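Visitor: I need the structure of the sequence given here:
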Amino acid sequence: MDFLSGLSAWHWLILGIVLLILEMLGAAGFLLGIGVGAILTAVIAAVLSDMSWQAQLLCFAVLSIAATCLYWMRFRHINEATDQPLLNSAEARLLGKEAVLLDDMSALKGKVQIADTLWEVSAAENYPAGTKVKVLAVHGMSLQVEAQS
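Guide: Here you go, the predicted model:
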């Protein structure tokens, strides 16, 4: 407990800088609020030089929570913005693709090849081999298709 009674603004400033450096190494925003809370606690501890260690810890906790909540409410959407929303969704990228039936459909089932993958397809009616089809929906490893004219 002797260490805690000796807490000063410098301790909080060093902690805040270390946390922000760790954040820059890739913590994805998790250490940002805590680092900002530590730096703000350093400023308050410097202004109010006679703050007890209990008050400093309470101030740090409140400011860290407030900074984290502010970050998640205001700035989280910036990390989620993308110019390629379908990048990690193979199913969504298949929608609208066109392919040619490899053989005659039977029982409303057939096969197509898209890129390097052979897909089972289903349709509302049977189509002959060589029919150009368009993907309407993805159901697991099966594609719902319709004939293109």
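Visitor: CA atoms for contacts and neighbours, from now on please.
Guide: Fine.
Visitor: which residues sit in contact with residue 113?
Guide: Neighbour list for residue 113: 99-102, 119 [criterion: C-alpha atoms under 8 Å, 6 or more residues apart in numbering].
Visitor: how about this one, so we can line them up?
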Amino acid sequence: MFDNLVVELGPWSWWLAGLVLLAAELILPGFFLVWIGLAGIIVGALSLVFWDSAFWIWQVQGLVFAATAVIVTLLGRRYLYGSNQATDEPFLNQRSASLVGRTATLDQPITEGRGRIRLNDTYWTVKGPDLPVGTRVKVVASSGRDLTVEPA
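Guide: Presented below is the predicted three-dimensional model:
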């Protein structure tokens, strides 16, 4: 049945496959089938040109489709994810990294390299040299939820 459909549609079978993949992208999440569907449409366009040529057999079409899918996927990902635009809030989702450079007073002493400070409305675990309660410290680095401090 599928063989008959490809024979009847001829070069338009690649167009149909590409459009089906693009439609599947609307149903399935991930934004990946777009590139494969685009590759199908490109091979469909090439099939319109080369359909009657002796070299344009189904094996060559499959190889061209595979290569085109890889190329279009790589180019599409570079286009979408390659632009690291500057932002006015570079630490928006990195709260601990946004605290680097701030100063605070120790709420708990730093003993054996660990203590606590309060910045805004949150208590943070800090690492640094042993210091008594009430010492002003400056945040010099962040690692996950831990902040590294030194005396201010």
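Visitor: re the thing from before, mind checking which of the contacts of residue 113 of structure 1 are buried?
Guide: 99-102 (16 or more other C-alpha atoms under 10 Å).
Visitor: does the residue nearest to residue 142 of structure 1 when sequence neighbours are not counted count as helix, strand or coil?
Guide: Leaving out its chain neighbours, the residue that sits closest to residue 142 of structure 1 by C-alpha to C-alpha, 6 or more residues apart in numbering is residue 120, at 5.0 Å. Using DSSP: H, G, I helix; E, B strand; the rest coil as the criterion, the local structure at residue 120 of structure 1 reads strand.
Visitor: which residue lines up with residue 120 of structure 1 in structure 2?
Guide: Structural alignment (TM-score structural alignment) places residue 120 of structure 1 against residue 125 in structure 2.
Visitor: my guess is its match meets residue 147, correct?
Guide: Yes - the pair residue 125 of structure 2 and residue 147 passes the contact test of C-alpha atoms under 8 Å, sitting 6.4 Å apart.
Visitor: Comparing these two, which shows the higher neighbour count?
Guide: For residue 125 of structure 2 versus residue 147, the count of surrounding residues by other C-alpha atoms under 10 Å is larger for residue 147: 24 against 16.
Visitor: contacting residues for whatever residue of structure 1 lines up with the more buried one?
Guide: For residue 147 of structure 2, the aligned position in structure 1 is residue 143, judged by TM-score structural alignment. By C-alpha under 8 Å, 6+ apart, the residues touching residue 143 of structure 1 are 119-122, 135-137.
Visitor: What residues of whichever strand or helix holds residue 143 of structure 1 count as buried?
Guide: Under the criterion of DSSP states H and E, residue 143 of structure 1 resides in strand 142-147. For strand 142-147 of structure 1, the neighbour count (16+ other C-alpha under 10 Å) marks 143-147 as buried.
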